[in-house]
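Enquirer: here you go, sequence then predicted model.
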Amino acid sequence: MNYDVRQMLKDFTSGLTIMGRTHGEEVNAFYNLLGKNYAPGALDVKTKELISVGIAIYNRCEYCIVYHVYKALEAGANRDEIVEAAMVSVAFGGGPSMAYTVTLLNESVQEFEKDFQ
């Protein structure tokens, strides 16, 4: 299966903007949660994004996979780190997590890694 991961990323981010026009309080609360939890602290942003990749794979959230692969690359992660984070989730999620790792995650890394080289 081929995914249009750029379109998926655009759909997710623009969807938040559109939803924010009518449900600003809720969307802003989501952004505040993200801002607080993804700020550098005991863990750096790259580590937090790699954790997010693993969680997204485990939960099989397609938009989360695309978004957090992009954000992990943006934070300085490389292909091997992203795949390794995904493989940790495969240990918990089995076949379904592996299926998303070898398809959507792989396509996302291939598409987005050139943006950060």
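Expert: Received it, and whenever you're ready, just let me know what you need.
Enquirer: drop to CA atoms for contacts and neighbour counts, all remaining ones
Expert: Fine.
Enquirer: which helix is the longest one in this structure?
Expert: helix 79-100 (DSSP state H).
Enquirer: so what's the residue most central in space within the chain up against?
Expert: The structure's the chain has its C-alpha centroid closest to His68; by C-alpha atoms, centre = their mean the separation is 1.5 Å. Contacts for His68 were tallied using C-alpha atoms under 8 Å, 6 or more residues apart in numbering; they are 49-50, 52-53, 56.
Enquirer: one more structure, for comparison:
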Amino acid sequence: MLNNWVDQLNNTRAAAAPFGEANPKMLTAFRGLNAAQGSNGALDAKTRELIAIAVAVTTRCDGCIASHASAARQAGATEAEVSDALGTAIALNAGAAYVYSLRAMEAFGQMGK
């Protein structure tokens, strides 16, 4: 097992309390941002959570992975759907590395001129 994700989720939630006491406006704004997400109703909760877990992987956020894995499960996502979403995240990261490699090669080429 790489991580205890239930503990990760609980620890992340517990860590929010001292942060919220020290910076209540920021925590309120963050919660408001999360509450507003999906408010236009164009995507169902399961689709939003599949996107969110894929983004959590691309941003390497363990707290986000735990939170959105839990929310995806609650929204009815299957293991196959989560796996498919994560496959998209993997492909995108490889694509991003490729595109940024092209940028780096271009930058390197321009430095020699």
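Expert: It's in. Since the structure is predicted, the reported quantities are computational estimates derived from the model, not experimental observations.
Enquirer: find me the equivalent region of the very next helix or strand once past the longest helix of the first structure in the second structure.
Expert: Under the assignment DSSP states H and E, the closest C-terminal helix or strand after helix 79-100 of the first structure is helix 106-112. Aligned using TM-score structural alignment, helix 106-112 of the first structure spans no residues in the second structure.
Enquirer: and helix 106-112 of the first structure, what does it pack onto?
Expert: Here helix 106-112 of the first structure touches helix 5-22, helix 62-74, going by 3 or more C-alpha pairs under 8 Å, 6 or more residues apart in numbering; DSSP states H and E.
Enquirer: list the buried residues in that helix.
Expert: 106-109, 112 (16 or more other C-alpha atoms under 10 Å).
Enquirer: what's the answer for stretch 12-28 of the second structure, then?
Expert: 12, 27.
Enquirer: likewise for stretch 99-111 of the second structure?
Expert: So, applying 16+ other C-alpha under 10 Å, stretch 99-111 of the second structure has no buried residues.
Enquirer: same question for stretch 75-85 of the second structure.
Expert: Buried residues in stretch 75-85 of the second structure, defined by neighbour count with 16+ other C-alpha under 10 Å: 75, 77, 82, 85.
Enquirer: so how far is that stretch from its chain's centroid?
Expert: 15 Å (C-alpha atoms, centre = their mean, to the nearest Å).
Enquirer: ok so, going back, including distance to Asn37 of the first structure, neighbour count and secondary structure, could the contacts of His68 of the first structure go into a markdown table?
Expert: Shown next, in a markdown table, are the contacts of His68 of the first structure (distance: C-alpha to C-alpha, whole Å; neighbours: other C-alpha atoms under 10 Å; DSSP: H, G, I helix; E, B strand; the rest coil):
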| residue | distance to Asn37 of the first structure | neighbour count | secondary structure |
| --- | --- | --- | --- |
| Glu49 | 11 | 25 | helix |
| Leu50 | 13 | 24 | helix |
| Ser52 | 11 | 21 | helix |
| Val53 | 15 | 31 | helix |
| Ala56 | 16 | 24 | helix |
